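Asker: this one's structure only:
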């Protein structure tokens, strides 16, 4: 029998035991990498399940405060608020978006009063308040850019005044980061951070989120004139470069797993704090497959999030945040 000489490099040597595998693991996932997106709605003691996102609920402000307390206890550094807006306050002019006493702003104040050390992130876009479901003003079927930016500035200032730590412009209007940054500085909010949704794609993975915020039935048309074409990657780098130049402190790629290549390119090109949003469709697929017994849900959850770290992300927005934090704590 012909014997092959023992190789100098047996890669399996360092896979032999858990201790050896841990010693040479290149990337790790920690609780400090997580931002927990939560959905809020009006009412008292409301915990309303979202059918397309098993395990995720819409929460009234009192319950979202409890969620923030839970997050802080688990070591999750940030919570991100998304409002389910009553259809009665949705208009074509979207003025509820910058109402100091709207649902989001009241939730910010309540969380910061109860859990001052947790970072509160918000969403800046007009779609929760727009009768037509778009992120900007619509006139004759056209989404207006500059007029929308003016409204987003007012929205950002109202959230900053309420105590938000991180503003997340998700609208994809041109020039909004610079306009918001200038307005924040002028109003004395120089320490409020901006995490720009810099590379946000026109994706099929947002469906359950739109159910969660009540935008599915309202949306007229699509968002392809302002969200990115899934076939483009060089454009993502140009957008990130612009948003960093205009004053973004952090940048986001959205969705997450279908765009890991974009995460890697952004981090390699700029070295800036880079985040990904594991969006509702990604979450729902893992949960549905797990509920059907097709995959191990916890292992798939952890593997999916580790992939973001391997791709260069500094952190991840994920609905799995509390479950991941508990799993990491053992």
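Answerer: That came through, no problem. Being a predicted model, the structure only gives us computed values, none of them experimental.

Asker: rest of the way, CA atoms for contacts and neighbours
Answerer: Fine.

Asker: Pull the contacting residues for residue 93.
Answerer: Residues counted as contacts of residue 93 (C-alpha atoms under 8 Å, 6 or more residues apart in numbering) are 130, 137.

Asker: what secondary structure does it sit in?
Answerer: coil (DSSP: H, G, I helix; E, B strand; the rest coil).

Asker: Roughly how far does it sit from residue 133?
Answerer: 12 Å (C-alpha to C-alpha, to the nearest Å).

Asker: Check the offset of stretch 20-33 from the chain's centre.
Answerer: With C-alpha atoms, centre = their mean, to the nearest Å as the basis, stretch 20-33 stands 23 Å off its chain's centre.

Asker: How about stretch 246-254?
Answerer: On C-alpha atoms, centre = their mean, the centre of stretch 246-254 falls 12 Å from the chain's centre.

Asker: again with stretch 105-116
Answerer: 19 Å.

Asker: now the strands for the protein?
Answerer: 34-40, 47-49, 57-59, 78-83, 119-124, 138-139, 142-143, 166-169, 193-200, 250-254, 274-278, 315-318 (DSSP state E).

Asker: Below is an additional structure, to be compared with the one above:
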């Protein structure tokens, strides 16, 4: 016996009915909003390649935090843009460095707002790499010193936790970074502070505007020796599995849009929250097209973020967070 094809048109009727049967719910509670804090006073400078995103000095930061809170956003990701850079990235782990000072201030203004601290050296090193650089005279090769970098990254994570950071987010991709940071945090009395591991971070062309924002472009070479080949999928599972064994609490995929298949694989494979980083170029391309009137920005952004959630992201780091929060509240 054959049956006619019957489509569920009855479930696509009114808006209220569509809301009842919607499979994926996007809310403001899904978002983490990145912020760039810099030295100086009176600084609120729009980043040229990221319309609507600003460098903020400490005296401008409180107003931004109040706005974020008013929109219902519950977490921020804090990046520091220091004046001083050196070979060892010493401003990353100083107790009075920009991220540590900003974290303390935010915790006074908004104690309930979650502060996620970026834990990397690239913004703080004179060469722009995510770790300490060494030169081998015999082979005439310049490469990252993984073990020394880990020592400094542990110092950075501990100093951020001491300042009040709620989550440590190591973006450096050094071998063994989760295990080292977990051990360092535990030893310092911060066993309760979770690690948001940049488990699957590809050597991507989508980071360009961020490097403009963070002043962190490598001065030589690239980061392909410690970031993943965009062609590799199974490697992503191995990297994530390694981070799980080392003590990660959240697993990130970065970038997001070109790697939605990876987001889904991590969601299916691991019993930890999955974070999607909707990165700078993904943001800037939408902004550029919207400014030219080529797209409906609100519709594109909400469809994109819903797609990331549907793919398996529990949390979305996005520069669209403030706009999306307003649109979702309408």
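Answerer: Great, that's in hand. Predicted model only: the values in this text are computed from it and were never measured.

Asker: sorry, back to before: dump the strands of the first structure into TSV; add distance to residue 18 of the first structure and mean neighbour count as well.
Answerer: Listed next are the strands of the first structure as TSV, based on distance: least, C-alpha to C-alpha, whole Å; neighbours: other C-alpha atoms under 10 Å:
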stretch	distance to residue 18 of the first structure	mean neighbour count
strand 34-40	25	24
strand 47-49	39	15
strand 57-59	37	22
strand 78-83	31	22
strand 119-124	35	24
strand 138-139	56	14
strand 142-143	54	14
strand 166-169	38	24
strand 193-200	37	26
strand 250-254	33	25
strand 274-278	28	26
strand 315-318	25	24
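
Asker: Residue 50 of the first structure maps to what in the second structure?
Answerer: Per TM-score structural alignment, the equivalent position to residue 50 of the first structure in the second structure is residue 47.

Asker: okay but that match is in contact with residue 36, surely?
Answerer: No. Residue 47 of the second structure is beyond contact range of residue 36, at 9.8 Å (criterion: C-alpha atoms under 8 Å).

Asker: Now the common contact residues for the two.
Answerer: 54, 55, 213.

Asker: so what's the match of residue 50 of the first structure closest to, chain neighbours aside?
Answerer: residue 54 (5.5 Å; C-alpha to C-alpha, 6 or more residues apart in numbering).

Asker: where exactly do the helices run in the stretch 51-200 of the first structure?
Answerer: For the stretch 51-200 of the first structure, the helices defined by DSSP state H, counting those that start in this stretch cover 61-74, 103-114, 146-162, 176-186.

Asker: ditto for the stretch 201-330 of the second structure
Answerer: Under DSSP H, counting those that start in this stretch, the stretch 201-330 of the second structure gives helices at 208-214, 234-246, 260-269, 280-291, 297-311, 321-329.

Asker: With residue 117 of the second structure as the reference, name the closest of those.
Answerer: helix 208-214 (14.0 Å; C-alpha to C-alpha).

Asker: packing partners for that closest one?
Answerer: strand 75-81, helix 280-291 (3 or more C-alpha pairs under 8 Å, 6 or more residues apart in numbering; DSSP states H and E).

Asker: Flag every buried residue along it.
Answerer: 208, 209, 210, 211, 213, 214 (16 or more other C-alpha atoms under 10 Å).

Asker: Export the residues you listed to JSON lines and append columns for distance to residue 195 of the second structure.
Answerer: Below are the buried residues of helix 208-214 of the second structure laid out as JSON lines (distance: C-alpha to C-alpha, whole Å):
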{"residue": "208", "distance to residue 195 of the second structure": "25"}
{"residue": "209", "distance to residue 195 of the second structure": "25"}
{"residue": "210", "distance to residue 195 of the second structure": "22"}
{"residue": "211", "distance to residue 195 of the second structure": "23"}
{"residue": "213", "distance to residue 195 of the second structure": "24"}
{"residue": "214", "distance to residue 195 of the second structure": "22"}
